[in-house]
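Asks: Return atomic coordinates for the entry below.
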Amino acid sequence: MLTTVSRLTLDSLDRLPAHARRCVFWEIDPAISWGSGVVSDPQFEKEAWLSTVMLEWGSCGQVATLGDQPAGCALYAPPSAVPRSGLFPTSPVSADAVLLTTLRTEGVTDSNELGTQLIHAVVADLIRRGVRALEAFGIRPDGGLGSDGDGSRMSNIPFATAARECSPETCMIQADFLTEVGFEVVAPHARFPRLRLELNTDHGWKEDVERALDQLLAAAAIVAERERAALAVTC
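Replies: Okay, here's the model as predicted:
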């Protein structure tokens, strides 16, 4: 069965993987009083954040579907729209970069392949929009919190959902995967390095990016055709 990747829209929020729809690890303002560390309605908070970013900045995600089932997603936004981006020992994100916050796959046999496909779609979208670079905070599971004296800044981050299913381990992207797809470490850290992908250079997968652009254009054409068909029926 074919896996397809398309741009996230307000009408396609239900195509996000289950965890991504209710994970607000990145999106909740750290200044909010957390109390017990539980957000009462994380799915509402996540949809509100996505809606705001899409209305103010444009599409902030790529979604993968396998048949008609969610298979993965990549979410990204200007760092100013991501409150938690300022908490890391390797903060802040560069002023000319967009921040990749989320990369998830579900129910696929080769998660690395789909993850790479999602990254290509993100890059294709950002190149089209004139963005210079994509950055991400990676995680190294074997780094150890506070191993170099700085990781303790992250040790008090509360869980983000009522189910307490969110944490750096479950909601951040593996640093090793990011380096495999072309990111370079620009702010080293044993636990939370910040990595960067320049979008104005050839990383050896130009054809893949061009293919992702073609897929995005094809998906947009399909949506437009469906809208025209629906309009014709109502008329």
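
Asks: From here on, just use CA atoms for contacts and neighbour counts.
Replies: Noted.

Asks: Can you list the helices and strands that the longest helix that the chain contains packs against?
Replies: Using DSSP state H, we find that the single longest helix of the chain is helix 206-234. Secondary-structure packing of helix 206-234 (3 or more CA pairs under 8 Å, 6 or more residues apart in numbering; DSSP states H and E): strand 3-7, helix 111-128.

Asks: Could you also give me the structure for this next sequence, so I can compare it with the first?
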Amino acid sequence: MGRQLVPLSLDNLSDLPTRCRACVFWELDPVSGAAAHRNGHTLLEKEAWISAVLLEWGTCGRVVYVDRRPVGFVLYAPPAYVPRSQAFPTSPISADAVQLMTVWIEPGHQTQGLGRTLVQSVAKDLLRRGIRAIEAFGDARPSPTGCLPPAGHLLAVGFEVVRDHPRFPRLRLELRTVASWRADVELALDRLLGGTRPVSVPRPS
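Replies: The predicted structure is shown next:
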């Protein structure tokens, strides 16, 4: 079973599930998000957000492929680019952290460690960029269509609760203290990437 991990860009944005491509839950504040939905502009707003973050900050996502088919993705960005983060009862995201916005794995592939690999890929990228930590609003009662990463999954991959809440705890992963599993990050990603940095993935015929 061939696996590849590719940075998210406008070129492969169409490989995300339709509902995710049209979702601007994180990318817009609640009022602007509602207006985008009413006007049918969510796809354009999503593209505009990704384009702006790529231009101003850099890579903000990864897509994982199995046998050249997209089966999962992750989105992350500094809190200044994530207006919705201010609306949570456990906000704000710490100033020294990047927000892990969404982690999604296709149901048929959720027991293969791909979610952990996506989080590790974010950690590796941010370590190289000198970022101190990753934070996320976890969902203590996740649903299949939810935009928040499950709190249980975040705890399982090394996050710790920094502000508790019965539904939306805020969790944090200190990147300076992950030396114990940093080698695992390198090994897992080297295996996944095959020792190369893929630029694009051919679409299935």
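
Asks: And the helices and strands packed on helix 206-234 of structure 1: which comes nearest Leu66 of structure 1?
Replies: Distances from Leu66 of structure 1 to each of these were compared using CA to CA; the minimum, 4.5 Å, belongs to strand 3-7.

Asks: Relative to structure 2, what is the average displacement of the closest one?
Replies: In the superposition against structure 2, strand 3-7 of structure 1 averages 1.8 Å from its aligned positions (mean CA distance after the TM-score superposition for structure 1).

Asks: Off-centre distance for the following helix or strand past that strand?
Replies: Sequence-wise, the next helix or strand beyond strand 3-7 of structure 1 is helix 18-22, with elements assigned using DSSP states H and E. The gap between the average C-alpha position of helix 18-22 of structure 1 and the chain average comes to 12 Å, counting by CA atoms, centre = their mean, to the nearest Å.

Asks: in helix 18-22 of structure 1, what counts as buried?
Replies: Neighbour counts over helix 18-22 of structure 1 (16 or more other CA atoms under 10 Å) mark 19-22 as buried.

Asks: related to what we said a few turns ago, and the direction of the longest helix of structure 1 versus that of strand 3-7, what angle?
Replies: Taking axes from the mean of the first three to the mean of the last three CA atoms, to 10 degrees, one finds helix 206-234 of structure 1 and strand 3-7 inclined to each other by 80 degrees.

Asks: buried set for helix 206-234 of structure 1?
Replies: Neighbour counts using 16+ other CA under 10 Å place 208-209, 211-213, 215-216, 219 of helix 206-234 of structure 1 among the buried residues.

Asks: just to revisit the earlier point, now tabulate the buried residues of helix 18-22 of structure 1 in CSV and tack on distance to Glu135 of structure 1.
Replies: Rendered in CSV, the data for these read as follows (distance: CA to CA, whole Å):
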residue, distance to Glu135 of structure 1
His19, 22
Ala20, 19
Arg21, 22
Arg22, 23
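
Asks: any idea which of these is closest to Leu75 of structure 1?
Replies: Proximity of the buried residues of helix 18-22 of structure 1 to Leu75 of structure 1 (CA to CA) peaks at Ala20, which lies at 9.1 Å.
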